[in-house]
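In: Give me a model of this one.
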Amino acid sequence: MTFEEAHAAFIQDHLNRRIGERRSRLERGHGHGEILFAENIWWPLKGNFDDLHPEYEVLDWRGRPYFADYVFDPRLSRLLIEIKGFGEHVTNMDRKKYCNELNRETFLAGMRFQVISFAYDDVAHRPETCIYLLRMVLSRFESANKQVERIFFADQEIIRYATFLARPIRPVDIAKYFTINHRTAVGHLKRLCQKGWLKPIHRGTGQRILYYELTRQGMDSGLV
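Out: A predicted model of the protein is given here:
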């Protein structure tokens, strides 16, 4: 499969899974710089687009939506990748935009994202440098036992997310946050209940569970 075929299938797959502003943003925002990164950097390095998410929506410290150029493996690695042109990000940036960008990157670090940026000029004219540096970063996420690592980081992120929400967490919250189905989300929450880190909240006198609440043991687990 050529790059053009693989990239077209990659974007179409994400378009098919999105609605509303998330879909519109992918249609509008996946431009020349992002495509050049995919062609010159990611495709030669990885040979596929598995676990790569274009125009990935996250919230900033104000609760406002922000679309990153790419996020790799958001359920585990949480590597956020930006391609920055000199004009937009340097010469045309005023003080307020500069402050907002720094605040956003600090907030994302607090949410366990690792933010890395590549200059457009390097992506276009010096891709070998970008490939070398990106390979170094990605090597940190290799694991001999990836399944165990995934479970640990899923538990960690759920506990962090529950703390961030400051309210009982619902399966729909987890399903949306991790882009997984409802059954898998419930499985994660039940596993954390078994560990004593969450406790279920039942509806009335019935057995239906609507919410899960963070316990003191969960707060003291060292994952928050």
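In: For the rest of this, base every contact and every neighbour count on C-alpha atoms.
Out: OK.
In: can you give me the helices for the chain?
Out: Along the chain, counting by DSSP state H, helices occupy 3-16, 20-29, 32-37, 43-46, 86, 95-110, 120-125, 127-139, 146-165, 171-178, 182-194, 216-219.
In: I'd guessed residue 174 sits against residue 159; true?
Out: No - counting by C-alpha atoms under 8 Å, no contact exists between residue 174 and residue 159, whose distance comes to 10.7 Å.
In: Which one of the helices of the chain lies nearest to residue 69?
Out: Among the helices of the chain, the nearest to residue 69 by C-alpha to C-alpha is helix 32-37 (6.7 Å).
In: Mind listing what's buried along that closest one?
Out: Residues of helix 32-37 classed as buried by neighbour count (16 or more other C-alpha atoms under 10 Å): 33-34, 36-37.
In: Dump those into a markdown table; add distance to residue 47 as well.
Out: Shown next, in a markdown table, are the buried residues of helix 32-37 (distance: C-alpha to C-alpha, whole Å):
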| residue | distance to residue 47 |
| --- | --- |
| 33 | 19 |
| 34 | 16 |
| 36 | 15 |
| 37 | 13 |
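In: In a markdown table: the helices of the chain, plus distance to residue 210.
Out: Shown next, in a markdown table, are these (distance: least, C-alpha to C-alpha, whole Å):
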| stretch | distance to residue 210 |
| --- | --- |
| helix 3-16 | 29 |
| helix 20-29 | 27 |
| helix 32-37 | 40 |
| helix 43-46 | 41 |
| helix 86 | 48 |
| helix 95-110 | 28 |
| helix 120-125 | 47 |
| helix 127-139 | 38 |
| helix 146-165 | 15 |
| helix 171-178 | 8 |
| helix 182-194 | 10 |
| helix 216-219 | 19 |
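In: For residue 76, find the nearest of those helices.
Out: Short answer: helix 146-165, nearest of the helices of the chain by C-alpha to C-alpha, at 5.9 Å.
In: how many degrees apart are the closest one and helix 95-110 in direction?
Out: Interaxial angle, helix 146-165 versus helix 95-110 (axes from the mean of the first three to the mean of the last three C-alpha atoms, to 10 degrees): 130 degrees.
In: ok and helix 146-165 relative to helix 182-194, angle-wise?
Out: Going by the same axes, to 10 degrees, helix 146-165 makes 80 degrees with helix 182-194.
In: Please provide the structure for the following sequence as well, for comparison with the first:
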Amino acid sequence: MSFHAIHERWLGVHLTEREGESKRRLLQGHGHAEKLFLEAVWFPAFFELEGLAPEYEIADFRDGIRFLDFAYIKNGLRLAIEIDGYRSHAAETSRWQFSDSLMRQNHLILDGWKLLRFSYDDIKEKPRMCQQLLQQFMG
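Out: Below you'll find the predicted structure:
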């Protein structure tokens, strides 16, 4: 079965399990960069999408909600995966957004999450390096 068929089925399952803001976020947040990560990095590294949840909702340290680009939860492991584009995560970020992003990451770690971040450029231009990093992490 092709990646595209597996991806469509996987995404459909997650969409049927969601409602409200969580469903809206999945429809809007799972875009080009996230799909490229799955197609160029995750799927070639592991040949499946099982255990991986897109736009995963978590409680935030200020009693709100936030979304991880991906969460991998399996065998007691909680891995947060973030895909960062340069423009939206660096070039056009305000000082407040920059500080908030760092504090969010700190709280994820304090809450027991492992965290891996990938730039869009590395996913696009160095997918094998990203695959190897994930494989190394998984052991």
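In: what's the TM-score here?
Out: Here the TM-score for the pair of chains, by TM-score structural alignment, normalised by the length of structure 2, is 0.97; 139 aligned residues with a C-alpha RMSD of 1.0 Å.
In: returning to what we had before: which of the buried residues of helix 32-37 of structure 1 sit farthest apart?
Out: The most widely separated members of the buried residues of helix 32-37 of structure 1, counting by C-alpha to C-alpha, are 33 and 37 (6.2 Å).
In: what touches both of the two?
Out: Common neighbours of residue 33 of structure 1 and residue 37, using C-alpha atoms under 8 Å, 6 or more residues apart in numbering, are 83, 123.
In: Now which residue in structure 1 aligns to residue 13 of structure 2?
Out: Taking TM-score structural alignment, residue 13 of structure 2 has residue 13 as its aligned residue in structure 1.
In: pretty sure residue 118 of structure 1 is in contact with residue 129, am I right?
Out: No - counting by C-alpha under 8 Å, residue 118 of structure 1 sits too far from residue 129 to count as a contact (10.0 Å).
In: tell me, what residue is most central in structure 1?
Out: Geometric centre of structure 1, nearest residue: residue 74, 3.4 Å, by C-alpha atoms, centre = their mean.
In: what's the longest strand seen in structure 2 in contact with?
Out: Ranked by number of residues, the top strand in structure 2 under DSSP state E is strand 65-74. Identification of contacts with strand 65-74 of structure 2 by C-alpha under 8 Å, 6+ apart yields 29-30, 34, 51-60, 78-83.
In: Identify each buried residue in it, please.
Out: Buried, per 16+ other C-alpha under 10 Å, within strand 65-74 of structure 2: 67-72.
In: With stretch 83-103 of structure 2 instead?
Out: Buried-residue list, stretch 83-103 of structure 2, by 16+ other C-alpha under 10 Å: 83-84.
In: quick one: terminal-to-terminal distance for it?
Out: 17 Å (C-alpha to C-alpha, to the nearest Å).
In: Which stretch of structure 1 is it matched to in the alignment?
Out: Stretch 83-103 of structure 2 corresponds to residues 83-103 of structure 1 when matched by TM-score structural alignment.
In: From the chain's centroid, how far away is that stretch?
Out: The chain centroid and the centroid of stretch 83-103 of structure 1 are separated by 22 Å under C-alpha atoms, centre = their mean, to the nearest Å.
In: got it, and stretch 28-46 of structure 2?
Out: In terms of C-alpha atoms, centre = their mean, the gap separating the centre of stretch 28-46 of structure 2 from the centre of its chain is 9 Å.
In: now do the same end-to-end measure for that stretch.
Out: Using C-alpha to C-alpha, the end-to-end distance of stretch 28-46 of structure 2 comes out at 26 Å.
In: which residue numbers in structure 1 go with that stretch?
Out: So stretch 28-46 of structure 2 is aligned with residues 28-46, judged by TM-score structural alignment.
In: what does the matching stretch contact?
Out: Here stretch 28-46 of structure 1 has contacts from 3, 7, 48-49, 54-55, 69, 83, 120, 123-124, 127-128, 130-131, 135, using C-alpha under 8 Å, 6+ apart.
In: next one: stretch 82-101 of structure 2
Out: Residues outside stretch 82-101 of structure 2 that contact it (C-alpha under 8 Å, 6+ apart): 33-34, 37, 68-70, 115-121.
In: what's the answer for stretch 107-118 of structure 1, then?
Out: 60-61, 77-84, 105, 130, 160.
In: Now for those residues: which two are most distant?
Out: The two members of the contacts of stretch 107-118 of structure 1 with the most space between them (C-alpha to C-alpha) are 130 and 160, at 31.4 Å.
In: Of all the helices of structure 1, which one is nearest residue 201 of structure 1?
Out: When the helices of structure 1 are compared by C-alpha to C-alpha, helix 182-194 sits nearest residue 201 of structure 1, at 10.9 Å.
In: The closest one maps to which residues in structure 2?
Out: Aligned by TM-score structural alignment, helix 182-194 of structure 1 falls on no residue of structure 2.
In: quick check, distance from that helix to the centre of its chain.
Out: Mean C-alpha position of helix 182-194 of structure 1 versus that of the full chain (C-alpha atoms, centre = their mean) differs by 20 Å.
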